[in-house]
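S.K.: this is a predicted model, with the sequence first.
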Amino acid sequence: MSVLIAIPARYASTRYPGKPLVALKGATGESKSLIQRSWEAACEVKGVDRVVVATDDDRIRTAAEAFGAEVVMTSENCANGTERCAEAFDNLGGGFDVVVNLQGDAPLTPAWFVENLVEGLENDPMADVATPVLRCDGRALNGFLEDRKAGRVGGTTAVFTQDKHALYFSKEVIPYTSEVYDDVAPTPVFHHVGVYAYRPSALGAYPRWAAGPLEGLEGLEQLRFMEHGRQVLCVEVDARGKQFWELNNPEDVPRLEAMMAEMGTP
């Protein structure tokens, strides 16, 4: 299957303007922008035919081209990363069997997460979209709960059927559990990792659908597929000892830098 990775990036984020150009310091002390670290993560994925940054902002385009990325300019009217990926795919003339949305705020995404998604779509003909879920240990779950207590919107959680088709995604911590878990103990909560692999037919239909009430309430783009009856496959991935977090808020910068230092990420 031919695979395109598109990294959607916009400057005018409501919660964190200019986020793609925020500098993150690695374990060696070298600072790189968030968009560069996300592009480097995409380039590590095996079996990919093309990697592009999809943006509507000249500042991001200039920065991305400076570190060697291919850039596809898209409209300012894209409501989310999925719509931006759909437009980038069209602008490139199509021609790929799978389009991967590697969101530009997730630079710690391991390559095998994306590889597992492509394999998941190959093995499940009923799925229109595949996205990774990672079982939280106590440390990760406590991080979610701390964010919610502080009034911050942190990561997203997912629940799914026995055949791994999504039931719901939420910025709340679901399912509810009253237990207290040690840092390394497995929990029943799954962290949704904001990466998607789409079949072109589903991706092409997405921008033509109106956003539904659940997408509007949660602010989660993947819910539009579910509200229009499309199957979203949740692929359980193994972190293999790696830590994962998205950059959602300014408070996440030191958290990500600490993780990179601990993992030796340059």
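M.R.: Done, it's in.

S.K.: please count neighbours and contacts with C-alpha atoms only from this point.
M.R.: Noted.

S.K.: can you confirm Ala197 is in a strand?
M.R.: Yes. Applying DSSP: H, G, I helix; E, B strand; the rest coil, one finds Ala197 inside a strand.

S.K.: next one for the comparison:
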Amino acid sequence: MSVIIVIPARYASSRFPGKPLATLVGATGESLSLIERSWRAAMAVNGADRVVVATDDDRIRDAAQAFGAEVVMTSSECKNGTERCAEVLERIGENYEIVVNLQGDAPLTPSWFIEDLVKGLRDDQSFDVATPVLCADGATLAGLKEDRRNGRVGGTTAVFAHDMKALYFSKEVIPFVEEEFDADQPTPVFHHVGVYAYRPEALREYLTHPIGIYEKLEGLEQLRFLEAGHNVLCVEVEAKGRQFWEVNNPEDVPKIEKMLQEMGIA
């Protein structure tokens, strides 16, 4: 089963302009851009046939090509990473059985997250889209709540049915949990990992669906699939001792750098 990983990257971010080119210092003291770290994460995935960076910005293109990435230029009209992935599929003119969207702000994404995601979509033909979810421990939940108290979006949470079919995604912390948990204690909250695997047909259909009220309110691209009636599979992944966080705001950079250094990632 052929798999292409697309890394959408745009310069104009309202919360963090120029985010893909922001640098992060790893355990060895080496400073690498966020887009290069995300590309390295993609290149470590077993079973991926091709990895491309998708952007509409010449600065990101030049930086990506400088460290050896393949780049596909896409329209500045793309509203989100999923639309950018759909355009890549159209531009390259090649057939892939699964398209993975590894967003360019998630350099800590372990390779097995994506490998489990592809396996989940491969094993169950009733789903059009798959995305990973990670059980939040007490420390992660406390961080999510602290960000919301301070008016920051610290991450996205997901709720799903017994068959792992997604019910909703939100930038709020859902479900509501009043209980306090120890730092390493599992909680009922699942942190949504911003990676997607699509069947090409669903990705192409995405462009035909109107933007719904929940996508507008939450600013979450995957809600368009739910509002259009697609089945989205939540694949529970294991951290295996790895810390995980996305770069959503400039304030996240030192947090990610600390995680890189604690985990010994160069």
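M.R.: Thanks, I have the structure now. In this text the structure is predicted, and so the values were computed from the model without any measurement.

S.K.: next, count neighbours for Glu30 of structure 1.
M.R.: Counted by other CA atoms under 10 Å, the residues lying close to Glu30 of structure 1 total 10.

S.K.: same check on Trp39 of structure 2?
M.R.: Count around Trp39 of structure 2 with other CA under 10 Å applied: 27.

S.K.: dump the residue contacts of it.
M.R.: 7, 51, 53, 69, 104, 107 (CA atoms under 8 Å, 6 or more residues apart in numbering).

S.K.: in structure 1, what stretch matches the strand or helix carrying it?
M.R.: Assigned by DSSP states H and E, Trp39 of structure 2 belongs to helix 34-43. Using TM-score structural alignment, helix 34-43 of structure 2 lines up with residues 34-43 of structure 1.

S.K.: where in structure 2 does stretch 235-243 of structure 1 fall?
M.R.: Going by TM-score structural alignment, stretch 235-243 of structure 1 lines up with residues 235-243 of structure 2.

S.K.: list the contacts of the matching stretch.
M.R.: 108, 110, 113, 116-117, 120, 130-135, 164, 259, 263.

S.K.: so how far is that stretch off the chain centroid?
M.R.: Chain-centre distance of stretch 235-243 of structure 2: 14 Å, with CA atoms, centre = their mean, to the nearest Å.

S.K.: from one end of that stretch to the other, what's the distance?
M.R.: For stretch 235-243 of structure 2, the first-to-last residue distance is 18 Å (CA to CA, to the nearest Å).

S.K.: now do the residue most central in space within structure 2 against Glu90 of structure 2, distance only.
M.R.: By CA atoms, centre = their mean, structure 2 has its centre lying nearest to Gly194, at 2.1 Å. From Gly194 of structure 2 across to Glu90 of structure 2, the span is 22 Å (CA to CA).

S.K.: likewise for Gln103 of structure 2?
M.R.: Gln103 of structure 2 sits 19 Å away from Glu90 of structure 2, going by CA to CA.

S.K.: so the two - more neighbours on which side?
M.R.: Gln103 (26 against 12).

S.K.: what's the strand ranked longest in structure 1 packed up against?
M.R.: Using DSSP state E to define each element, structure 1 has its longest strand at strand 129-137. In terms of contacts (3 or more CA pairs under 8 Å, 6 or more residues apart in numbering; DSSP states H and E), strand 129-137 of structure 1 is packed against helix 111-123, strand 186-192, strand 195-198, strand 232-236.

S.K.: which helices and strands sit right next to the second one?
M.R.: Using 3+ CA pairs under 8 Å, 6+ apart as the contact criterion, the neighbours of strand 186-192 of structure 1 among helices and strands are strand 129-137, helix 138-149, strand 156-160.

S.K.: most packed of the ones you listed?
M.R.: Most buried of these by mean neighbour count (mean count of other CA atoms under 10 Å) is strand 129-137; its value is a mean of 24.

S.K.: distance from that strand to structure 2 after superposition?
M.R.: Taken over the aligned residues, the distance from strand 129-137 of structure 1 to structure 2 averages 0.2 Å (mean CA distance after the TM-score superposition for structure 1).

S.K.: quick one: that strand aligns where in structure 2?
M.R.: Strand 129-137 of structure 1 covers residues 129-137 of structure 2 once aligned (TM-score structural alignment).

S.K.: that concludes my questions; thank you for your assistance.
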